[in-house]
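# Curious how this folds, go ahead:
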Amino acid sequence: MQIRTLASGNINNPIYTKLSLGATVSGYSSDEALGAGDLVVIDASTCFPSDVSVVFASLDAGAALLLLDPTDGHKQAVAKHIGFRSKGASIGYYVVKQQVATGVSRYRIVEAGDSKGRVASVSQAVLGDANGVKETFPPQIAFQDVEQVQPLTDADVELFLAAIDTVVEPDTASSPPSELVWQQWVYSSPHSYTASGSVNSDTGMGPPPSKSISLLLTYTFQGALNNAPQSGAFQYLGLLETGIFQNNGMSNTDDDNYGWIIAALSPTYEAPTSLFWYASSPSNTNDVTQVTTGSSVNIGFNNNGVSGGYTYSSSTTENITDWYIKQQTASSWLYAQNTPFDGSTTSASVASGCVNWYSGHINTSDFPIISTSSLQFAVDTVWKTNAVLSTEVDITISNFMQTDYMMVKEFLGLGTNFVLWTSQSTQSDSFAIDMSVIA
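Just a heads-up that it's a prediction; the model follows:
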């Protein structure tokens, strides 16, 4: 692999420091022919957005582009060429074009940066005896709707470098015909937040240990022009979100302390009124061990004297043993623990169903493996337009995450106290898609 840099001065970036270690690096010249397997690095902190266009020929030839410390303006410059961008500044922004079939390509984008999200922490205690709950105390809010920033770590940098080093082969088995105006963008980015609790509950128990919770996401956007004469011209735009929600190992776990468990996840798409809902999945499920997410769209095309039809379909199946899915709106879902209590609750009296009030212990064996480790999930929506758009459309995805920590303690002569700490975070990703590339 050839690494070529475009910079006005020394590059000071944690991703570049690791990437360039032991590598042969030289300056970029637009006269040099670069292709698949090569990498062009632009130091956006010392280069203008207008400088980005000099690498487009190499990008079209299959070379990858890595923007270091890009502003939103640098991303807009790339978007003018590829039709897609995530919004906001970041620390690393990787783009590579991949050939799917003759005349058909896709862009793969990987991003790394600080994780930012709104977080909340609340605790609630209950007092019980051998017969169950006797008294429920009011919730105690430690903090609510506070912005939390998780700086990029060395582990995040390694994860980013591993992702861009991984060759993800496009699925060519059912690739669309070259006459179809079609585009695909596959975007990946990690998110994380710190789950924590208040100092003490009403019953004097606490605090729980802090824990880093992560959410690794991939968004697959696909757009196509339907211009068959019998149907009129309009566009489809689909979004498939897949990911893994994980607690990275439980802390201080025994029969008296349990957590942090992952309890609930709620992805939500927000799209402009120019996009009309066409289909989405998964639909509501309960008491099942697997769920299949996917879509199927029939597209008619008439291009370069060739008319025809293409059926796009995709699906992914995930295990959700002892969890359930509720489709809340056309483009909003709730994944939640189903047993031993509803993971979407913040009520300690509901969660206390996991307590053995005779022994004064938490029934740790009742919790699903998903809750104690990780959830793999997928949600999908397809929109259509009423006319052919040639402007940018903005789509925002928010992911609400909830994790729980539980603590139980017997007080001689006073019964058994149980406390539920609930930590929540909502993190969002915003994108702009240039519909003119599928017009």
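# CA atoms for contacts and neighbours, from now on please.
Will do.
# ok, the residue nearest to residue 97 when sequence neighbours are not counted - how many residues close by?
The spatially closest residue to residue 97, leaving aside those adjacent along the chain, is residue 107, at 4.6 Å (Cα to Cα, 6 or more residues apart in numbering). For residue 107, the count of nearby residues is 19 (other Cα atoms under 10 Å).
# and residue 107, what element?
Using DSSP states H and E, residue 107 sits within strand 104-112.
# Now the helix or strand harbouring residue 217: buried residues?
Per DSSP H and E, residue 217 falls inside strand 211-226. Across strand 211-226, burial judged by 16 or more other Cα atoms under 10 Å covers 211, 213-215, 217-226.
# how about the helices in the stretch 201-350 of the chain?
348-351 (DSSP state H, counting those that start in this stretch).
# Output the contacting helices and strands for the strand holding residue 107.
strand 92-101, helix 154-165, strand 182-195 (3 or more Cα pairs under 8 Å, 6 or more residues apart in numbering; DSSP states H and E).
# how about the strands of the stretch 251-400 of the chain, start to end?
Applying DSSP state E, counting those that start in this stretch to the stretch 251-400 of the chain gives strands spanning 257-270, 276-281, 290-303, 306-319, 323-329, 332-337, 355-356, 361-362, 374-384, 392-411.
# Could you save those as CSV and add columns showing mean neighbour count?
CSV is the format used below for these (neighbours: other Cα atoms under 10 Å):
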stretch, mean neighbour count
strand 257-270, 23
strand 276-281, 18
strand 290-303, 18
strand 306-319, 13
strand 323-329, 19
strand 332-337, 23
strand 355-356, 22
strand 361-362, 22
strand 374-384, 22
strand 392-411, 21
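# how about the nearest residue to residue 123, chain neighbours excluded?
Distances taken as Cα to Cα, 6+ apart place residue 421 nearest to residue 123, at 4.3 Å, with adjacent residues excluded.
# need the strands of the stretch 251-400 of the chain in JSON lines with distance to residue 40, can you?
Formatted as JSON lines, the strands of the stretch 251-400 of the chain follow (distance: least, Cα to Cα, whole Å):
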{"stretch": "strand 257-270", "distance to residue 40": "33"}
{"stretch": "strand 276-281", "distance to residue 40": "38"}
{"stretch": "strand 290-303", "distance to residue 40": "34"}
{"stretch": "strand 306-319", "distance to residue 40": "33"}
{"stretch": "strand 323-329", "distance to residue 40": "42"}
{"stretch": "strand 332-337", "distance to residue 40": "38"}
{"stretch": "strand 355-356", "distance to residue 40": "57"}
{"stretch": "strand 361-362", "distance to residue 40": "54"}
{"stretch": "strand 374-384", "distance to residue 40": "33"}
{"stretch": "strand 392-411", "distance to residue 40": "27"}
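# compare with the first, here's sequence two:
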Amino acid sequence: MSGYLKQVPDKDGYFGNYGGAFLPPQLEPHFKEIAQAYERISGDASYIAELRYIRKHYQGRPTPISHARNLSTKLGGANIYLKREDLNHSGAHKLNHCMAEALLAKHMGKKKLIAETGAGQHGVALATAAAYFGLDCEIHMGEVDIAKEHPNVKRMKLLGATVVPVSFGARTLKEAVDSAFESYLGQTEEAIYAIGSVVGPHPFPKMVRDFQQIIGVEAREQFIEMTGNLPDHVVACVGGGSNAMGLFSGFVDDDTVQLHGVEPMGKGPKEGDHAATITFGQPGQIHGFKCLVLTDANGEPAPVHSIASGLDYPGVGPEHSHLHEIGRAKYGSATDEETLQAFYALSRLEGIIPALESSHAVAYAMKMAATHAGETILVNLSGRGDKDLDYVTDNFGHGEDYPL
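Next comes the predicted model:
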């Protein structure tokens, strides 16, 4: 583990000024139990050996790096490479922490996994893990996202999960988190709440980062083997930010590598039209932890929007808030239109259909390419776009309005 990763978070789960755990009294002992169990098994040889076996023989790791040669040639300037988490079993990076969380639950004697999901990738991954380990699974999902990401809803149900529609508020990711926490309150003895990103109360931001670190470890070794050098830039989309922290972990101690997080600018900078938390947010609390938060005039979490259901969250991982504050990572954005352009471009030029979440990172790399001639950009292609096909083609066609 790198020098930086050993230093943060502190024992109370703080990444500088962000993180911690702010919980109802009835939940405090259960999150403490999870933290203690994780600390106990994270250095246990048998747990690590089982997780490594799962990653190699079930998930299909390591995932490769692909040079996006056609896209790079078309754009001119920088060379773009892709860390292919879309080739991870179940189609996204989410299985990296879901299999590990389910294995932790098994070690703790729990019988059930409870979680929220936005785009459905975390829900599918957790349902997959539950099936593998013989656990029950309950997934809370906003009604807006259920309609938008229906293929993933079918997958979750096929894998044996119970999908709970969330019908209050904006009916998207924030409300799904609220609903899942409420359900967990009544099932703490038998269930574990498996948070789907580097968000939430301690120990989840650290734990999920550690489980996702495999992305950065692989990518660093693979990129050096492929090119003989480290990348000049690494780029990943940021909603909560688990795929980004996974990639960043491999390069955070390399001063020559610039880290870039890409937030959803949606339809523009007006409140409610985007989910660019680091760009426009202020320090605050949400869902039991401190981070940058988008708030309205009353100080409540603001309404958010993104074409990508997995990114429409008014908070962000506390570690991203910290990396922004200390200047180690830069955070930019991509609009819905730029994201769609990247979605179609990668599909037609490389034969890779990316998730809309991942397309934000591709869009940002495409914008960077022209001004970084001769440099290398490594993008975390965090998921595949099967789940988005119906939504995109029904609403935007097959790319007729997005010429290359």
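# TM-score them against each other, please.
TM-score of the superposed chains, computed with TM-score structural alignment, normalised by the length of structure 2, equals 0.27; 180 aligned residues with a Cα RMSD of 6.8 Å.
# still on that earlier bit, looking at the strands of the stretch 251-400 of structure 1, which is nearest to residue 66 of structure 1?
strand 392-411 (23.3 Å; Cα to Cα).
# Okay, angle between the closest one and strand 182-195 too, please.
30 degrees (axes from the mean of the first three to the mean of the last three Cα atoms, to 10 degrees).
# Which strands or helices does strand 392-411 of structure 1 pack on?
Using 3+ Cα pairs under 8 Å, 6+ apart: strand 392-411 of structure 1 touches strand 257-270, strand 361-362, strand 415-434.
# For the nearest residue to residue 394 of structure 1 once chain neighbours are set aside, the count of nearby residues, please.
Nearest residue to residue 394 of structure 1, sequence neighbours excluded (Cα to Cα, 6+ apart): residue 432, at 4.6 Å. Residue 432 of structure 1: 18 surrounding residues under other Cα under 10 Å.
# residues contacting residue 432 of structure 1?
84-87, 392-395 (Cα atoms under 8 Å, 6 or more residues apart in numbering).
# Would you format the residues you listed as JSON lines with distance to residue 154 of structure 1 included?
Below are the contacts of residue 432 of structure 1 laid out as JSON lines (distance: Cα to Cα, whole Å):
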{"residue": "84", "distance to residue 154 of structure 1": "28"}
{"residue": "85", "distance to residue 154 of structure 1": "25"}
{"residue": "86", "distance to residue 154 of structure 1": "23"}
{"residue": "87", "distance to residue 154 of structure 1": "24"}
{"residue": "392", "distance to residue 154 of structure 1": "35"}
{"residue": "393", "distance to residue 154 of structure 1": "34"}
{"residue": "394", "distance to residue 154 of structure 1": "32"}
{"residue": "395", "distance to residue 154 of structure 1": "30"}
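# quick check, nearest of the residues you listed to residue 157 of structure 1?
Minimum distance to residue 157 of structure 1 across these is 18.8 Å, recorded for residue 86 (Cα to Cα).
# looking at it, the closest one is touching residue 397, isn't it?
No. In this structure, residue 86 of structure 1 is not within contact of residue 397 by Cα atoms under 8 Å, at 11.2 Å.
# Overlap in contacts, these two.
With Cα under 8 Å, 6+ apart as the test, residue 86 of structure 1 and residue 397 both reach 429-430.
# The residue nearest to residue 122 of structure 1 when sequence neighbours are not counted and residue 120 of structure 1, how far apart?
What sits nearest to residue 122 of structure 1 in space, not counting adjacent residues and going by Cα to Cα, 6+ apart, is residue 141, at 4.4 Å. Using Cα to Cα, to the nearest Å, residue 141 of structure 1 is found at 8 Å from residue 120 of structure 1.
# So between the two, which is more surrounded?
Of the pair residue 141 of structure 1 and residue 120, residue 120 is the one with more neighbours under other Cα under 10 Å, namely 21 against 15.
# mind checking how far that one is from residue 147 of structure 1?
From residue 120 of structure 1 to residue 147 of structure 1 the distance is 9 Å (Cα to Cα).
# Name the residues contacting each of these two.
Shared contacts of residue 120 of structure 1 and residue 147 (Cα under 8 Å, 6+ apart): none.
# TSV please, covering the buried residues of strand 211-226 of structure 1 and showing distance to residue 155 of structure 1.
Conversion of the buried residues of strand 211-226 of structure 1 to TSV gives the following (distance: Cα to Cα, whole Å):
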residue	distance to residue 155 of structure 1
211	15
213	14
214	12
215	14
217	16
218	18
219	22
220	24
221	27
222	31
223	34
224	37
225	41
226	44
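# Tell me, how many residues neighbour residue 93 of structure 1?
25.
# and if you look at residue 423 of structure 1?
Neighbours around residue 423 of structure 1, by other Cα under 10 Å: 27.
# Same question for the one 5 residues further on.
By the measure other Cα under 10 Å, the count of residues near residue 428 of structure 1 is 17.
# tell me the contacts of the residue nearest to residue 291 of structure 2 when sequence neighbours are not counted?
Leaving aside its sequence neighbours, residue 291 of structure 2 sits nearest to residue 318 (Cα to Cα, 6+ apart; 4.8 Å). By Cα under 8 Å, 6+ apart, the contact set of residue 318 of structure 2 is 14-15, 18-19, 198-199, 205, 289-292.
# Could you do residue 400 of structure 1 as well?
Contacts of residue 400 of structure 1 (Cα under 8 Å, 6+ apart): 264-267, 424-427.
# repeat that for 6 Å
265-266, 425-426 (Cα atoms under 6 Å, 6 or more residues apart in numbering).
# pretty sure residue 397 of structure 1 is touching residue 429, no?
Yes. Contact between residue 397 of structure 1 and residue 429 holds when scored by Cα atoms under 6 Å: they sit 5.3 Å apart.
# could you pull out the strands for structure 2?
Assigned strands in structure 2, in chain order: 14-15, 18-19, 65-67, 79-84, 112-117, 136-142, 162-166, 191-193, 233-237, 258-266, 282-286, 289-293, 329-335, 376-381 (criterion: DSSP state E).
# right, so of those strands, which gets closest to residue 31 of structure 2?
It's strand 191-193; of the strands of structure 2, that one is closest to residue 31 of structure 2 (Cα to Cα) at 9.1 Å.
# show me where the stretch 51-200 of structure 2 has helices.
With helices called from DSSP H, counting those that start in this stretch, the stretch 51-200 of structure 2 shows them at 69-75, 95-107, 121-133, 143-148, 150-158, 173-185.
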